[in-house]
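Trainee: next comes the sequence, and after it the predicted model I'd like to discuss.
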Amino acid sequence: MCGVSSRRERPPAPESVGPLIDAHTHLDACGASDADDVHAILDRAEAVGVTAVVTIADDLDSARWAVEAADWDSRVYAAVALHPTRANALTDAARAELEVLAGHPRVVAIGETGMDLYWPGKLDGCAEPAEQREAFAWHVDLAKRTGKPLMIHNRDADSAVLDVLATEGAPETVIFHCFSSGPDMARTCVDAGWLLSLSGTVSFRNAHELREAATLIPPGQLLVETDAPFLTPHPFRGAPNESYCLPYTVRALAEVVGRSAVDVARETMENARRTYGIRS
C-alpha cells in the first residue's frame, strides 16, 4: 500500500465502461465509519457502473467492521484475515474469532493474507518473516476448511509465497490481489490456475514489468480492483482512491492488453461473480 495525499481532491467521476465489481477495497480506510458512509460510497460507485465491492480486513477490528458493513449494504461483501505485517497479532483468540467471522455468509474470501518482505525492519511492530509465514499457512488452511477463495498480499515475496503454497497445498481458488510482479511470476500463477487482480498500478507508465505481465493473463483469470484508498490510477496518482474510480483502471488495462474496455469490464465482472459467488 502507498500513502494518500490529504491535500488532493477526489478525482472526477469517470464514464462507465459497463457493470463492474471492485474485487478489493478498504471501505473503512476510505473514511467510512457507519452505514450512511458505506451507502454514500456505494452510491458513487454504482453511478459509474460499479455494482458491488469486496471490502477487505487487515486486522481484527477491520474484520469485524467489514462483516458489519456487508450487512449494512447489499452491494458490499467482505474478506477477513490479518494482513501479513500484522501476523504477530494472530493469537489463539484471534484465530477463534476469525474462524467465526469467516463463516458469515457475506464473507466471500479469506484475505488479505500472504507475505510482505518490504516492511520488516522499516515499520515498527511489523511481523517478522517467520511470523508471517506461520500466519499465512494458517490462513491457507482456513480457506480450505471454509471453501472460500484465498486472497494473497505479496510484496517483494514471490519465492516465499510460492513456497508456502507448495508446502501447504493451495486452496481451490487463489487470488493474487494487486498483482505487482513481473512476467515470470505471472506465468507461474496463470499455469497454476490462479486469478490475478490488477489495480491502478497498471496505469503507471513506469510499471514496465507489470504491464508486460498483464498481457499474459488470460481473460478468465483476470480481476480488477481499486485497493482504495490507495493506488489511485493515472493521472490522479496521489489523490484519494475510491471504488467509483475503477473504470479508469479498466480503461488503462484495456489499452495495455489490446482489448476494448467494455470487453475487459465484462470479463472481469463475470470472473468476480463466479469467484466470489456474487449475483449483483
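Mentor: Here it is on my side, so go on. Quick caveat: nothing in here was measured; it's all calculated off a predicted structure.
Trainee: CA only for contacts and neighbour counts going forward, please
Mentor: Fine.
Trainee: buried residues, stretch 182-195. List them.
Mentor: For stretch 182-195, the neighbour count (16 or more other CA atoms under 10 Å) marks 182-183, 185-186, 189-190, 193-195 as buried.
Trainee: if you go through this structure in chain order, where are the strands?
Mentor: Counting by DSSP state E, the chain has strands at residues 20-25, 50-56, 76-80, 107-116, 150-155, 174-176, 195-198, 222-224.
Trainee: from the chain's centre, how far out does the longest one sit?
Mentor: Looking back up the chat, that one is strand 107-116. 8 Å (CA atoms, centre = their mean, to the nearest Å).
Trainee: what are the contacting residues of it?
Mentor: Residues outside strand 107-116 that contact it (CA atoms under 8 Å, 6 or more residues apart in numbering): 54, 56-58, 67, 70, 77-85, 101-102, 129, 132-133, 135-136, 139, 142-143, 148-157, 160-161, 177, 276-277.
Trainee: at 7 Å instead, please
Mentor: By CA atoms under 7 Å, 6 or more residues apart in numbering, the residues outside strand 107-116 that reach it are 56-58, 67, 77-85, 132-133, 136, 139, 143, 148-157, 161, 276.
Trainee: again, but for the third one
Mentor: Applying CA under 7 Å, 6+ apart, the set of residues contacting strand 76-80 from outside is 52-57, 63, 66-67, 69-70, 98, 102, 106-112.
Trainee: ok, the second one next?
Mentor: If you take CA under 7 Å, 6+ apart as the criterion, strand 50-56 is touched by 19-27, 45, 66, 75-80, 111-112, 244, 280.
Trainee: put this beside the first:
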Amino acid sequence: MSPGSSGQRGLPETLPDPLPIDVVDNHVHLDITREGDEPFDVDEAIRRARQVGVTRLVQVGCDLDGIRFTLKAIEAHDEILGGIALHPNEVPRLAAAGTLDDAYAEVEASAAHDRVRVIGETGLDYFRTGPEGIAVQQDGFRWHIDLAKRLGKALQIHDRDAHDDVLRILSEEGAPEHTVLHCFSGDLAMARECVERGYYLSFAGTVTFKNARDLRDALTAVPLERILVETDAPYLAPTPHRGATNASYLVPVTIRAMAGVLNLDVPTLCRAVSENSERVYGAWGSTPPTQGA
C-alpha cells in the first residue's frame, strides 16, 4: 500500500532519495496515531525507513500503554531499541488519579529490559500543564533522572516552554552521562550551554520550518559529535510536508536540510549521526553501551 493511501494524512507518495550512509531515527512513536489516521503498521514503517537508509529506530513509549507496546516492539524487531518514561503531562494526571506510585513501579520494572536503552521522554512541559501541576511534574523529572543513573541508561528530555527549569533541575540532580535534548527547541545561547555540559542535541523536522531561524542558528553551535536527528513521528513532518503525518522515512529530508545549515556534505553528517547514536544507545544488537565510553 502506498503511503499516500495508507490512512496517514499527507504522507508523500514518493520516498526521498536514500541517504548514502545509514542513520538512526532517534525518537519515534509507532504507538501513537493522530486523530483520523490509521495505526502504523510497524513492519511497513521499518521497511520504508530502511529503503531510504534509516535502518535503526528508537521507539519511545511515554504512557503505560505506550511502554507495553514498546516492550513488544523491541522484542519483535531487531531494528528497534526502546525508550520508556511517563511523559511530563502524564505525571500530574496519574498523581491526581492516585496511581502514580504504581505507574513508577511499572516503569522501573520495564526499564530493566536489556533493549530499553533510554529513560524518556521525561522533562517538563509548561504548555499543557498548568501551575497546579508543576511541582509534581518537576518531582517526576527528578525521579526519571535518578532512574536513568541507577540503571545506566541514556536520558531523553522533553522540554516545552521550560528551558530554565530543565537546565536547573539537570544541574541540581546531576545529568546522566548520556543526556539527550529530544526535539531541541532552544536558542543559540541554550545550545551553547547544553554543549558545554556535554549533552547531545536531537533535531527534528522543526529545523526545516521557515520560521525556525533561531533553531538553525542553534544547530550551528553544536559540534558534530553531539548531533542527533529524529522525526518525533507522527508529529513534526519536515518542510515541504509540514502538517502531514510524519514517518521515519522522512528523516533524509531533515538530514539534508541540516547538512545545508552546517555547510557539510551529507555523508559526513550521516556518519556522525550514526556513530553518535551508537555511542549513546549502544549497538542495535544485544550489548548496551558501556558507561564511561
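Mentor: Here it is on my side, so go on. Note that the structure is a prediction, hence the values are computed from the model and not measured.
Trainee: among the buried residues of stretch 182-195 of structure 1, which ones are in helices?
Mentor: In helices, judged by DSSP state H, the following of the buried residues of stretch 182-195 of structure 1 are found: 183, 185-186, 189-190.
Trainee: can I get those residues in TSV including distance to residue 227 of structure 1?
Mentor: Shown next, in TSV, are those (distance: CA to CA, whole Å):
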residue	distance to residue 227 of structure 1
183	21
185	20
186	19
189	20
190	22
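Trainee: closest to residue 211 of structure 1 out of the residues you listed?
Mentor: Comparing these against residue 211 of structure 1 with CA to CA picks out residue 183 as the nearest, at 8.8 Å.
Trainee: quick one: map that closest one onto structure 2.
Mentor: Alignment note (TM-score structural alignment): residue 183 of structure 1 maps to residue 188 of structure 2.
Trainee: check contacts around the nearest residue to its match once chain neighbours are set aside.
Mentor: Leaving aside its chain neighbours, residue 188 of structure 2 sits nearest to residue 218 (4.0 Å; criterion: CA to CA, 6 or more residues apart in numbering). Residue 218 of structure 2 makes contact with 187-188, 191, according to CA under 7 Å, 6+ apart.
Trainee: just curious, which of those residues is nearest to residue 211 of structure 2?
Mentor: Using CA to CA, residue 187 is the member of the contacts of residue 218 of structure 2 that sits closest to residue 211 of structure 2, with 13.0 Å.
Trainee: was I right about the closest one contacting residue 216?
Mentor: No - contact criterion CA atoms under 7 Å: residue 187 of structure 2 and residue 216 do not qualify, at 8.7 Å.
Trainee: how about residue 181 of structure 1, nearest residue that isn't a chain neighbour?
Mentor: Using CA to CA, 6+ apart and skipping the chain neighbours, the partner closest in space to residue 181 of structure 1 is residue 210 (5.9 Å).
Trainee: same thing with residue 136 of structure 1?
Mentor: Excluding its sequence neighbours, the residue lying closest to residue 136 of structure 1 (CA to CA, 6+ apart) is residue 114, at 5.2 Å.
Trainee: residues contacting residue 225 of structure 2?
Mentor: By CA under 7 Å, 6+ apart, the residues touching residue 225 of structure 2 are 272, 276.
Trainee: can you list the buried residues of stretch 182-195 of structure 1 in CSV and add distance to residue 118 of structure 1?
Mentor: Output for those, formatted as CSV (distance: CA to CA, whole Å):
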residue, distance to residue 118 of structure 1
182, 16
183, 20
185, 17
186, 20
189, 21
190, 24
193, 26
194, 23
195, 23
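Trainee: max pairwise distance over those residues: which two?
Mentor: Pairwise over the buried residues of stretch 182-195 of structure 1, using CA to CA, the maximum falls at 182 and 193, 16.9 Å.
Trainee: please report how far residue 256 of structure 1 lies from residue 9 of structure 1.
Mentor: 27 Å (CA to CA, to the nearest Å).
Trainee: so which of the two has more stuff around it?
Mentor: residue 256 (16 against 12; other CA atoms under 10 Å).
Trainee: now which residue in structure 2 aligns to that one?
Mentor: Alignment note (TM-score structural alignment): residue 256 of structure 1 maps to residue 261 of structure 2.
Trainee: excluding chain neighbours, what is closest to the residue mapped onto residue 266 of structure 1 from structure 2?
Mentor: Under the alignment (TM-score structural alignment), residue 266 of structure 1 pairs with residue 271 in structure 2. Distance criterion CA to CA, 6+ apart; nearest residue to residue 271 of structure 2, sequence neighbours excluded, is residue 21 at 6.4 Å.
Trainee: the lengthiest helix in structure 1 against structure 2, how far on average?
Mentor: Assignment by DSSP H gives helix 129-146 as the longest helix of structure 1. Here the mean offset of helix 129-146 of structure 1 against structure 2 after fitting is 0.4 Å, by mean CA distance after the TM-score superposition for structure 1.
Trainee: for that helix, grab the matching residue range in structure 2.
Mentor: Alignment of helix 129-146 of structure 1 against structure 2: residues 134-151, by TM-score structural alignment.
Trainee: relative to residue 110 of structure 1, how far out is residue 140 of structure 1?
Mentor: Remark: distance between residue 140 of structure 1 and residue 110 of structure 1 (CA to CA) = 8 Å.
Trainee: look at these two and report which has more neighbours.
Mentor: residue 110 (31 against 27).
Trainee: mind checking what the more buried one lines up with in structure 2?
Mentor: Using TM-score structural alignment as the criterion, residue 110 of structure 1 maps onto residue 119 of structure 2.
Trainee: what residues are up against residue 272 of structure 2?
Mentor: For residue 272 of structure 2, the contacting residues are 224-225, by CA under 7 Å, 6+ apart.
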